[in-house]
Structures are given as C-alpha cells and as structure tokens.
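Peer 1: What follows is a protein structure lacking sequence information:
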C-alpha cells in the first residue's frame, strides 16, 4: 500500500471550509425552527413531531448518498457533486421556510413550514455525509484527529455566526423581532436569506479548492484492489440483492461502530431535546411566560397576543440565539486544543469528560430563573435581560465542550476501523446512530413534557442532562482500533 501524503495545514482547512456554511444554516434552523413553527401555530407538545423530519431525512438520505458517493468517480470528483447539489437545495429551503405565511391562500403556513423544514434537512444531510467521507478520503490516518478537529472548529465558527445573526439584525441593524400568530419576524426572515448565501459561498470554496484523488491514486493510498472493485461495480444487482447487501453491511459493521452507537444514542437524544425545547424552556423559566402562551387552542381564544407577551417571547428567542452562539464559541475554542488533549490523555477520556461536562451543563439550567433586569454588553450592542439569562452562559461552557467532542471524537475513533472502499456507506450507516435517538426523542419527548412535566420545559432539559451523563459512562465500553500516532496541528502546519 502506497503511503498517503500529509496535507498542508491550510489544505486541511479547505477540505472542511464548506462545513462552516452548512453549520451556519443548520444553526439558524436549530435556534429558530421552534420559534418559527410556534409563530406559525404549532403547539408546544407537538414541536418535537415537526422536528422528527430532521433525523428521518438523515436516516433515509445519508446511507443512500454515502453508497452513491462511494461508487462515483467523475471529472468533478467523488464527493464534491453531492456536496454542491445538497448546498443548493438547502439554500432554497432556507429562503422559502420563513416565508410560509405568504402561501396561506394555497396551503396552511404550518404545513408549508414543515415541508420546507423537511427539504432543508434532506439537503443538509446530502451535503454533510460526503463532507465526513471527504475528510476520511483526503486526510491520512496520522492527521485524522487534526482533520476532524478542524472540521469541528469550522462547524462551530459557522454555528456562532448563524446563531447570533437574528439577534444582530434586531439589536444592531434594527429589524423587528416580534411576530403575530401566523407570521415570522423580519429579523428571522432576513437571517435565513443571509444564511443561504453564506452556505453556498463556503461550499463553492471547498468544491473548487479541493481536488479529490483520482481512482488509481485513491486505491493505492487505501490499499484497495481496483480489479475487485471494478468487478463489484460491473455486476448488476436487483433491488432485493442490493437491500440484502446493505443489511449484510449493517450486520457486519465493525465492533467499534456498535459500541459507539450506544454513546451516540445518549448524546443525540439529549441534543435533540436541547434544540427543540430550549426556547420554550427559557421563555417560561427565565422570562416568566406561562405555558398557555405556547398553546395553539388558547391563542385562538385570545385573538391578538398581548404586546408584553410577544416582546418576552421575541427577547427570549433572540437570547436563545446568543446562548447557542455561546456554546458554539466554547466548542470552537475547545476544538483548537481538542487534538492535543486527546493526544495527551487519550481519545476515550477526552470524549467521556466532555460529555460529562455537557450533562452537568444541562442539569444546571434549572438554577437560573428570572431575576433582576441586567444590562449586558455584547460588544456589538447592549441589551437588558433577566439576570437568570446571563447566568445561562455558565452551562453553555459544558454544553460547548460536549458538542465539540461529539462532532469530532466518534469520527476520529471510527474512521480507522472502516474499510476504505466502503467509507461512505459506513459513514451513512453510522448516521443511524444519530438519527434513531432523535426520532425516539421526537416521539417520546412531547408526551413526557405534557404528562410528566406539565408542559414545564425546563425539566425536560434536565432530563437531557441525565442522558448525556449516561453517554459519558458508556464511552468507557468502546474499544478503539489501534492507529498510528496522531500528528498535532503544529506538525500539520509544517508539513
């Protein structure tokens, strides 16, 4: 097997730069989809059912795209065509979703918003899956943790920008951030337009600045028998045969993948709860808005939403963008040292400690309630919020550290255990471990919130913390494949 050359440090960045834009858009969705859907008429306990489209799209799309990109060799590249197509579709979904109210004459806005959410998620998944495989393709094993750490850093830079954008458009540019029932705030609409533009621009940078290896080189670097691959591709298989082959891969997945699946279950069950319920949780717990103001039936009886309720919901929604940006910023900072920490104390201890800190962060949300009005200087502007809102910055440190590890460590551990010829399809199958816990969370979180917690969303955030701690414990049952010594970022830069 021919030794794959190390990449210059900035080429490692180029390979992943498009993920900055993808996460910019994804962060906008995460911080604002519940807000948009609530404004369009979704009940509090039904929010998770709308969000179920995200993991469903991942479950359906990623294995298909992964398998297809494994078999694609064109003059445009192997992964790049899928990355570009997905980015274009995601940008279209971002442009249309916040404008659901304009189609009321043809389709219910809440239904249109759900359809656009599904389109965005399908497109994000078409783009994300080849990006994961692209790093595995282009970055040699000894730079793999550096590669995924850089990807994690760029993801979180994009997330900081995307999460804060509606707040900036409101408090710096001066756009309106309140909305009446059935409409979306102008600040959110324009944020989605800008996000679509950043997404396309960054993906185009990666596509045009990353030259993928031709088949002969790739096979030589990965130790793949080109003739055997050619025979497999030349063989025509019926749909039942293809499905049988897929399930055979599923059954024979590497042991490391099975063990990581348990960790992924607890991690992503928790993350899904955070994305869906942070906005109502802090609106209720910190801003003191009663749960009835998230009830579609109750809103129908009062007609116009009182100004102080609309203002509180708008302010809380903007602050969710700020604290989501904060955890993404902390994740970006931790990503800078993640590879070195993992090299020093080991991947598993780094991963487990990170998840533990995230779990403690979620559980501490309950400590920050209401409080006196406090003026906060955010450098770009000053805002006045309850003191409890300021206190939420502390839990975000742990959540950010956990998020950085979730984005990098499973893939760094997994990639060395995968056969190179089937990296794409196995990365797609690994997405089952992301999608399945989110689907389960979507199905059970709403009923738990309604029946166990009486629609007090702060308590389901605490439940997310319990699951994240369980994830930290399960890391120690993962057996890592043996790998070559990792190269840190400084060595990569000198390569």
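Peer 2: The structure has been received and is ready for your questions. Everything numeric here is computed off the predicted structure, so don't read it as measured data.
Peer 1: only C-alpha atoms for contact and neighbour calcs from this point on.
Peer 2: Will do.
Peer 1: Residue 420: how many residues sit nearby?
Peer 2: Burial of residue 420 is recorded as 20 neighbouring residues (other CA atoms under 10 Å).
Peer 1: got it, and residue 174?
Peer 2: Residues within reach of residue 174, counting by other CA under 10 Å, total 11.
Peer 1: Same question for residue 33.
Peer 2: Counted with other CA under 10 Å, the neighbours of residue 33 add up to 25.
Peer 1: Toward the C-terminus, what is the element adjacent to the longest helix that the chain contains?
Peer 2: Ordering each helix of the chain by length in residues (DSSP state H) puts helix 307-345 first. As assigned by DSSP states H and E, the chain's next helix or strand after helix 307-345 is helix 347-363.
Peer 1: Touching that following helix from outside, list them.
Peer 2: Contacts with helix 347-363, where a contact means CA atoms under 8 Å, 6 or more residues apart in numbering, come from 267, 341-342, 394-403, 405-406, 409, 413, 461-469, 471-473, 475-476, 478.
Peer 1: which residues touch residue 27?
Peer 2: 158, 159, 160, 162, 163.
Peer 1: That one and residue 476: what is the separation?
Peer 2: Relative to residue 476, residue 27 is positioned 30 Å away (CA to CA, to the nearest Å).
Peer 1: Repeat that for residue 266.
Peer 2: Distance of residue 266 to residue 476, given as CA to CA: 14 Å.
Peer 1: more neighbours, the two?
Peer 2: When neighbours are counted by other CA under 10 Å, residue 266 and residue 476 differ, and residue 266 comes out ahead with 26 against 15.
Peer 1: Next up, a structure to set beside the first:
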C-alpha cells in the first residue's frame, strides 16, 4: 500500500526562492519584447513586415513547450525533475541574449530570436509545473502570484535598461544606419548575466521532492477527495478514424484558404494561416498512422491525444487566453513603431526622434510591468470581493481601455496613465487563468498540460503574425497605432469570454 503524506506548506522565503528564477526569465522576455522590433527596423525591416519576422518566437513556443513539459514530467536525475531544464535553458538563453544585439544582418537577428525564444521556453515551461510540484493546492495561487511579482520586477528593470544606459551612464542610444546602438547592446549583456544568475539561485536554493514523496503526496490528496488511484487521471485514447476524418476537414480548409488567398492576390503572410491548417491535418494523420501500428508510447502521440482530451474548463479558458495574447502580441509588434510614429513623428530609425520614442516605449513597457507587480498585490483583494472570473474580466476591460487611450493621448508622458490599465490586465493574465486551471489539471500530466495550455498563448501570436500585417496595411491605412485599437477590442472579447468559463466549484 502506498504511503500517504500531506504536502508541506512552504514559508514565504521558500516560495520566494523557488520563484526567483522567473525574474531572470522575464528579464530575457522583456528585453526581447521591448527591443526586437527596434533591432529589426534598425537592420532594415519595414514595420509592415514585422509580424512575419516575429513569427519565429510563437512557432518555437508551440513546438518546444509541450515537448519540454512531456520530458520534464518523466525526468528524474541528480538535479531533480524540473531544475535541469531551468539550468540548461538559462545557459542557452543567456548566450543568445549576448549575441542578439551584435547581429550583422536582419536574417541573423531573426535566427537569433528563434534560438533565444526556444531557450527561454526551455526554462519557463517547467517553472509553471514547478508550482504544482512544490506547493499544496491552497498555496498555488501564492506561488503564481509570486511568479507574477517577479515577472513585473524583471520586466520593469529589463524594459528600461536601454533608457537607463543612456540617461544614467551616458551610453549612446543612436548609431549609424544598420548598426545597433550601444545602449541596446549593453542592456542585452546585463540581461544575459542576470538571467543566468537568477535561475541559478533557484536551482541551488530549492530542492525538489523525490518520486516517492510525490506519490505519497498524491495518495494523500486522493484520500481526501475519496477517489482511487487513477480516477483523477485523464486517459486519452481517441479513435483512429476521428484523427483521419478531422485531418481531412483541416486539410480541405487549408487548401480552400490557400486558393482564396492566391485567387485574390492577398498578402503572402496570410499563407501562414492556411499552411497552419494543412500542417495540423498532417499532424493528425501522422498520429492516426502511428496508432494504427500500435506505436503509441511516444511523446508526439501523447501530446496530440492529450490536446483533444482537455478538461472542459481548460477548453473554455483557452478561448480567454487566445484573445488575451492576441492583444499582447499586437502590442509587442507595433509598440515601437506606434509610439515613434504617432507620438514622436518619426519612422526613421537613424533619427534622434525615433531613438527617443523607442527609448520611451521601453520606459512604457517597464511601467506597465511595474504596475503589474503592484497589481499582483491588489488582485487577490479583488478576487476575494467578486471572485476569480469577474475579477479577471474587470482587469481585462481596464487594460482594453488603456490600449484604446493610446489613440487619444498625444502627450507621450501621459501614456504612463495608459500603462496602469495594461499592467492590471497583464498581471491578471499571468496569474488568474493558471489559478482557475489548477483544480482541473490531472496530477499525472501537469507538465504536458501546462505546455498544451501555452498553445493558446502561441496560436494567437501565430495568427497575429499572419493577419495583423494585412489588417494594418490594407484596412487601417498602414498606421501602426491602430495595432493598439485591435489589441483593445481583443481584450474586450477576452473579458466577455471569462464569464463563459465553468469551474468545478460552480457545479
């Protein structure tokens, strides 16, 4: 008989240590998000082509996150279950951060974005599952809240690094055409070192539970719920004929869309959308072939099967995530171009006005992340008053108003007010969906399902890369500022979608 044991509650500093690595991860993401478009434009990219150049990041996450989740679920070594991925991902990401601002050409920078994003995802995905591994259910919201706090602090410091280099250390923020300014280069160097140091702190300071301890904890939780071993696990076994039939439907959809795009000579970026349908069809056919030959004991089949076996609440939250992250990707793509052009009157990367606008966008990025860190302290109070779903809706709608205000406010300094709403929505997106999801995930596949849930962070980014360029260029006059209008509408839709989520405690 399996020994039962209650998972111990951790104190404040233990939770601090286990989440501290997220500070480094967010430093990497913030430098990437705030400066990649600037680097691309400096190396000659037209901002109408920025979405396609950003495509590397979401595609990488789509591939890497479920694979790493599956592998980390099954890894038990000297460093533990999740920590090897923290450490090795940090090594790769730190190296990529140092190399990225030294990119000699646009294609090299796009390649480095791919490598950097893959490395960051190797570190990040297991950190989400780490909270479930280490904390009892009642403490998990605190764990995700602590992660959100470090996300805010890391993003503030990293987003403002180029501005600080210029204004505090008198490092030049302008450079000849085709060269990255020294302020950006030094910011990435500091970020690379900080990333590795923060993750290393978590690796050294936090010891993971052994497989035997994890089993004892799970046995205790099953005992409290009055269920037997295996009853809390989702068994995914989708029939082969469904994979074949649905693959045909997705293939036909992709073929029809491709013919439509070609026939009307629409933007080639839209082929990403039709190509994605065809790729998904091929994935389903591949799974059908492997299952027909009884070759099911591999991560590829398991991830795809689990995708179709998601709990209902997870499916509903996936819709919320989709529209939430579509808005964020629009902001990251068009933030630099919108502020420099609309508020500073320049789209010339070699001009002082563009440099000042790009630096100010970095400050605004730091500001919304700073407000997110403060919001992480306020959101639990809102949740206690109105519940998780209504709190998330309120925060998303406040953020939507923040996006739309960019079109109304002309004074760059007053945009700091806009970032308050964006910060509240950002903090909510990073915590409340995971908190709502924590009670519906099967304990035997926590890593995989965290990776699959991140599909709905990645898929809207791929869609944004496919359609935003077309929408902005052809429907909205080619003005980057309207990317913020699209983002605001998307967050209004996400907020409404939250109300449709059915959580177990509501049954």
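Peer 2: In hand now; what should we look at? Everything numeric here is computed off the predicted structure, so don't read it as measured data.
Peer 1: Drop the TM-score for these two in here.
Peer 2: Both chains were compared after superposition, and using TM-score structural alignment, normalised by the length of the first structure their TM-score is 0.85; 436 aligned residues with a CA RMSD of 1.9 Å.
Peer 1: Output the residue interval of the first structure matched by stretch 251-259 of the second structure.
Peer 2: Residue correspondence for stretch 251-259 of the second structure in the first structure, counting by TM-score structural alignment: none.
Peer 1: quick one on the thing from earlier: tell me which of the contacts of residue 27 of the first structure fall in helices.
Peer 2: Filtering the contacts of residue 27 of the first structure for helices - DSSP H - leaves 158, 159, 160, 162, 163.
Peer 1: now, among those, which is nearest to residue 449 of the first structure?
Peer 2: The shortest separation between residue 449 of the first structure and any of these is 25.2 Å, and it belongs to residue 163 (by CA to CA).
Peer 1: hang on, isn't the closest one packed against residue 28?
Peer 2: Yes: applying CA atoms under 8 Å, one finds residue 163 of the first structure in contact with residue 28, separated by 5.5 Å.
Peer 1: Please say which of these two ends up with more neighbours.
Peer 2: Comparing residue 163 of the first structure with residue 28 by neighbour count (other CA under 10 Å), the higher total belongs to residue 163, at 33 against 27.
Peer 1: what does that one align to in the second structure?
Peer 2: With TM-score structural alignment as the matching criterion, the partner of residue 163 of the first structure in the second structure is residue 159.
Peer 1: looking at it, that match is touching residue 362, isn't it?
Peer 2: Yes: using CA under 8 Å as the test, residue 159 of the second structure is close enough to residue 362 to be in contact (5.0 Å).
Peer 1: Contact partners for residue 63 of the first structure?
Peer 2: Residues near residue 63 of the first structure by CA under 8 Å, 6+ apart: 424, 425, 426, 427, 428, 429, 431.
Peer 1: If you rank these by neighbours, which is first?
Peer 2: Once you tally neighbours by other CA under 10 Å, residue 424 ends up highest among these, having 31 neighbours.
Peer 1: What strand or helix carries the residue nearest the centre of the second structure?
Peer 2: Per CA atoms, centre = their mean, the C-alpha nearest to the average position across the second structure is that of residue 457, at 5.5 Å. Secondary-structure assignment from DSSP H and E places residue 457 of the second structure in helix 455-470.
Peer 1: circling back to that earlier point, gap between the longest helix of the first structure and the chain center?
Peer 2: Here helix 307-345 of the first structure shows a centroid-to-chain-centroid distance of 13 Å under the convention CA atoms, centre = their mean, to the nearest Å.
Peer 1: ok, residue 51 of the first structure - how many residues close by?
Peer 2: The number of residues packed around residue 51 of the first structure, counting by other CA under 10 Å, is 26.
Peer 1: For the second structure, which segments are assigned as strands?
Peer 2: Taking DSSP state E to define them, one finds no strands in the second structure.
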